[in-house]
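S.K.: Structure for the following, please:
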Amino acid sequence: MSTPKPSAPFQGRALAEVVSELTEEIRELYTADEVPWVIGYSGGKDSTAVLQLVWLALQGLPADQRTKPVHVISTDTLVENPVVAAWVTQSLDTMGKAAAEQQLPIKPHRLIPEVKDTFWVNLIGRGYPAPRPKFRWCTERLKIKPSNAFIRRVVRRHGEAILVLGIRKTESQIRARVMAKHEKRRVRDRLSPNGNLPNSLIYSPIEAWGTDEVWMFLMQYSNAWGHRNKDLLTMYQGASEDSECPLVVDDTTPSCGDSRFGCWTCTLVDKDKSMTAMIRNDEEKEWMRPLLALRNELDDVSKEKETRDFRRMNGNVQLFHDGVIQGPYTQDARQTWLRKLLEAQTLVRRIAPESVRGIELITMEELHEIRRIWVFDKHEVEDTLPAIYEKATGEEFPGRPLDEQLVLGAEEIDLLKEVCDGDDIHFTMTRELLAVERQHRTMTRRSGLFKELEKAIKKGFYENEEDALAFAKRKQEIRNTAPTYVTLNEEITDAPS
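M.R.: A predicted model of the protein is given here:
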């Protein structure tokens, strides 16, 4: 039985012919209207190929026809693989200078999530557990919101936008199905409606290319803005996977954690194969070991019971089979994650090469927001963050003391703990009751005070997790055995008047 021959690149056509045809198509689309373009750029092979094609096409236009802006957006989640983050940042800087020198209307933009949406503010600040496939809270906040917000601003300003992406049908079966679905509603060749953003179209010039064809183009056509494509290939060769994170504008895009271009904190996959391979293949990247170790700790599900509260974020207890559904990270766990993160940052800054010696695993803005959440939202009035920072980094925390805003000082906290005699639930309930009353004390109208006090008491109602589990089971039994008229009465009582 003969082995089937692999298909020739570009179906046997010459690369120069394919590139010439595509750049002409790009020029026609670009000059057809005044709708601005937004190119999604991750720094990987596919987005680089697309941007390079657009760049070549614009170079072939007379200066008076380069009239509308081409925005190049790159979303930095602030927890990107540090090697790739440095590559992309440098690429954007080089790109901006080259575009200005060549008089091209290409404008690079580095987008970041709002501080309230960042990974560490949600995990360490609010206590969100490490992301899982069934609780993928990170993608929307870190990637979708920043890119979609930028595109919406362009649409508001110009009425429409064309989003240019390096998506390809051969990336995955899911990607192929999504693209085939949108193809049926196309208004022009390769222009598909965007199902998530009104008044925007998606243009995918290399949608039919395979991985080998992308690399063939990149190796034979030099990078138009002076960032060597051979260096990009070298970066890919350093890891086991060669996929990339495209611009994410919806939640159908798969996680990129097992690729070179994912977040180093990603727990949506079993292992971070790319960072592991980078460390194994290159001694100069040994400095990333503390990051990999922390990521693996976040992914350790065996410790979730001891690190997470038995109550949900709102204080409720939810049953699942014979146990409770674990809630957010406990105060102790969040403090531990912060300490380990700051220790990893301190160690990396000491052992890393000069080029990444000033790395920020967590920004000062995030630390201030985490401190605010702990003290004022969670009522953890001990205000432990400055001390954790100082012990982990050896530096004084650059933030103002909160003594005047705290309901209890250090001596009062110690006394309260002594009175509660090791009962952590009652200690945190009493601490929250005092903090809530303090917050409402200065208000002209103290509306909402009793609701907040009741909420705190409900959270501290239980003796321990076993008591909460027993209570939830009794409540469920009563609900299951209650006569129908009780349910009807509840519905009538709850119905709007």
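
S.K.: rest of the way, CA atoms for contacts and neighbours
M.R.: Fine.

S.K.: and stretch 180-198, how far from the chain's centre?
M.R.: Going by CA atoms, centre = their mean, to the nearest Å, the spacing between the C-alpha centre of stretch 180-198 and its chain's C-alpha centre is 26 Å.

S.K.: Give me the buried stretch members for it, please.
M.R.: Within stretch 180-198, the residues that qualify as buried are H182, E183, R190, L191, S192, P193, N194, L197, counting by 16 or more other CA atoms under 10 Å.

S.K.: which residues are in contact with it?
M.R.: Residues from elsewhere that reach stretch 180-198, judged by CA atoms under 8 Å, 6 or more residues apart in numbering: N148, R152, S200, L201, I202, Y203, S204, P205, V249, D250.

S.K.: got these as CSV, with neighbour count, secondary structure and distance to L15 columns?
M.R.: Converted to CSV, these look like this (neighbours: other CA atoms under 10 Å; DSSP: H, G, I helix; E, B strand; the rest coil; distance: CA to CA, whole Å):
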residue, neighbour count, secondary structure, distance to L15
N148, 18, helix, 34
R152, 18, helix, 36
S200, 24, strand, 30
L201, 21, strand, 27
I202, 22, strand, 24
Y203, 25, strand, 21
S204, 19, coil, 18
P205, 23, coil, 15
V249, 22, coil, 31
D250, 17, coil, 32
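
S.K.: One more, so I can put them side by side:
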Amino acid sequence: MRDVIAELTEEVRELYTADEVPWVIGYSGGKDSTAVLQIVWLALKELPVEQRRKPVYVISTDTLVENPIVAAWVNRSLETMSAAAAEQELPIQPNRLTPEVKDTFWVNLIGKGYPAPRPKFRWCTERLKIKPSNAFIRRVVANHGEAILVLGTRKAESQARARSMEKHERYRVRDRLSPNGNLPNSLVYSPIEAWTSDDVWMFLMQAQNPWGHSNKDLLTMYQAASDDSECPLVVDSSTPSCGDSRFGCWTCTLVEQDKSMTAMIQNDEEKEWMLPLLELRNDLDVVDDRPLRDFRRLTGSVTIFHDQAVPGPYTQESREKWLRRLLEAQTWVQGHGPADVRDLSLVTLDELHEIRRIWVFEKHEIEDSLPRIYEEATGVPFPGGPLDEHMVLGSEDVDILRELCEDDPLHFEMTRSLIAVERRFRTMARRAGLFDELEKTVRRSFYADEEDATQRGRLMLEIREIRKGRSTGEQTEARDEGDGGAAAVEDLTEDAVDAAH
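M.R.: Below is the predicted model of the structure:
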């Protein structure tokens, strides 16, 4: 192993000093990324200070729903790394990346109502992982013209990984540097691509961590869970989900179960404080979530598939339930967890403010229920000022409105939304678009119920089929018979449209 490391560190030094292209190292805190960073660190230490001329950016993407134990480990490691790099005069710059508030998991699930991710609707990876890392790499490329990504990917991880790496090997522009098909002007260097998992652990146990973090503690963290995998730097959607490993998101529903968190709780009584997180994750992962979701899509339209309405976002009731569960779990963890998680935030205040804004201003839920739910779940007032008083209805006004609508949920929703639209436009000097917004609101909620909406959706589907047929055979026949035939078909479809509305 010593000879292998000597050869590899020499290769790293040759590649590093060959040009002025900066390096970007993906670091998750797991064994593979730790091994790669440790090799680069050891190689650079052997260079004279004057040759350490180009930056090495270490990036770690925190999705804000990472396993709390691993997130704390990575954050401590980045802090230690920053201090050690400065002390040892190394051009290594650690960076913790997070998604924009509008892209976070809870803003999309609780705020917008996106259902829990599924393999066919994997909306989370792009927002939480790909966008933050790609944005950073693009900034490096913009400033320097090019970048080299140093990743801990290994062919032994999986057959798919091996095939992908071998495919890119054929297009290498320099020895050991492969092109990156997703990020222009960037190359990929995988120093340990031929290593096995045993090789990685042998290296980590034999070589002391150069920035002062304990590799033995890392091994202990792995032993506390059931598998031996980690999430690499994600720069494209081809990377498989890693929710069943300790380095995945604790909210991940792309896998059948979170094996690592389950194992951590079972293997260590001191980690039972994570149980509310596991229970919340399991409740998100239901086979049939139709009762939790609106029968309309996010746009308000009804889509028919296999003679059934395709479910849309979570209903207001469901979103409020998820928020309450999340805040209760956070409060329980802060009150019963160990000292190092007493300040743990499962959802940030910035996310809560954005969720509140979406509910009131985009979904027209002008009763503004988030502050009430927050206080009921946490026992303390919501740390945010009042919203626009012209947009929010008091609880008494909401009760009166429900009574006037005779407890008809769709009638209440439409009336409430019409009030919200009118109030939003009231303060505008120019009310262009008001009538369009009012029409959209009425169209969204004019159905009697879900059954009525489904029937109308089926009728509209039939209308489209009629029009589709007319655009082929009927149009030819109409041309043969004159304008009267086309007019008759047009009258038929227009009458059907009128009936549907």
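
S.K.: Looking at the contacts of stretch 180-198 of structure 1, spot the one nearest P483 of structure 1.
M.R.: Here the nearest of those to P483 of structure 1, counting by CA to CA, is D250; it sits at 44.7 Å.

S.K.: thinking that closest one is in contact with I144, fair?
M.R.: Yes - the pair formed by D250 of structure 1 and I144 meets the contact definition of CA atoms under 8 Å, at 6.3 Å.

S.K.: Just the ones of the buried residues of stretch 180-198 of structure 1 in strands?
M.R.: With strands taken from DSSP state E, the overlap with these comprises L191, S192, P193.

S.K.: Next one: the second one from A482 of structure 1, what distance?
M.R.: When you say that, I think you mean S192 of structure 1. Taking CA to CA, to the nearest Å as the measure, S192 of structure 1 and A482 of structure 1 are separated by 54 Å.

S.K.: Please apply the same query to the first one.
M.R.: As for L191 of structure 1, its distance to A482 of structure 1 is 57 Å (criterion: CA to CA).

S.K.: give the contact list for M261 of structure 2.
M.R.: With contact taken as CA under 8 Å, 6+ apart, M261 of structure 2 is in contact with N67, A225, R246, W250, M274, L278.

S.K.: Of those, which is the most crowded?
M.R.: For the contacts of M261 of structure 2, the largest number of neighbours (other CA atoms under 10 Å) sits with R246, at 31 neighbours.

S.K.: host element of it?
M.R.: Assessed by DSSP states H and E, R246 of structure 2 sits outside every helix and strand.

S.K.: Just give the nearest non-adjacent residue to it, would you?
M.R.: Of all residues not flanking R246 of structure 2 in the chain, S260 sits nearest, at 5.0 Å (CA to CA, 6 or more residues apart in numbering).

S.K.: same check, this time on V442 of structure 2
M.R.: Leaving out its chain neighbours, the residue that sits closest to V442 of structure 2 by CA to CA, 6+ apart is M414, at 6.3 Å.

S.K.: what does Q334 of structure 2 give?
M.R.: Once its chain neighbours are removed from consideration, Q334 of structure 2 has its nearest residue in R342; the separation is 4.2 Å (CA to CA, 6+ apart).

S.K.: That neighbour and R423 of structure 2, how far apart?
M.R.: Taking CA to CA as the measure, R342 of structure 2 and R423 of structure 2 are separated by 42 Å.

S.K.: Number of residues surrounding the residue mapped onto T34 of structure 2 from structure 1?
M.R.: Per TM-score structural alignment, the equivalent position to T34 of structure 2 in structure 1 is T48. When neighbours are defined as other CA under 10 Å, T48 of structure 1 has 22 of them.

S.K.: give me the element T48 of structure 1 is part of.
M.R.: Using DSSP H and E, T48 of structure 1 falls within helix 45-59.

S.K.: again with A99 of structure 1
M.R.: Short version: A99 of structure 1 belongs to helix 82-101, going by DSSP H and E.

S.K.: same thing with G335 of structure 2?
M.R.: Here G335 of structure 2 is covered by helix 316-336, with elements defined by DSSP H and E.

S.K.: Just tell me the aligned range of that helix in structure 1.
M.R.: The aligned range for helix 316-336 of structure 2 is 331-351, by TM-score structural alignment.

S.K.: how big is the offset of that stretch relative to structure 2?
M.R.: Using mean CA distance after the TM-score superposition for structure 1, stretch 331-351 of structure 1 ends up 0.5 Å from its aligned counterpart in structure 2, as a mean over the superposed pairs.

S.K.: Export the contacts of stretch 180-198 of structure 1 as JSON lines, with columns for distance to T444 of structure 1.
M.R.: Putting the contacts of stretch 180-198 of structure 1 into JSON lines (distance: CA to CA, whole Å) gives the following:
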{"residue": "N148", "distance to T444 of structure 1": "40"}
{"residue": "R152", "distance to T444 of structure 1": "39"}
{"residue": "S200", "distance to T444 of structure 1": "47"}
{"residue": "L201", "distance to T444 of structure 1": "51"}
{"residue": "I202", "distance to T444 of structure 1": "52"}
{"residue": "Y203", "distance to T444 of structure 1": "55"}
{"residue": "S204", "distance to T444 of structure 1": "57"}
{"residue": "P205", "distance to T444 of structure 1": "60"}
{"residue": "V249", "distance to T444 of structure 1": "44"}
{"residue": "D250", "distance to T444 of structure 1": "44"}
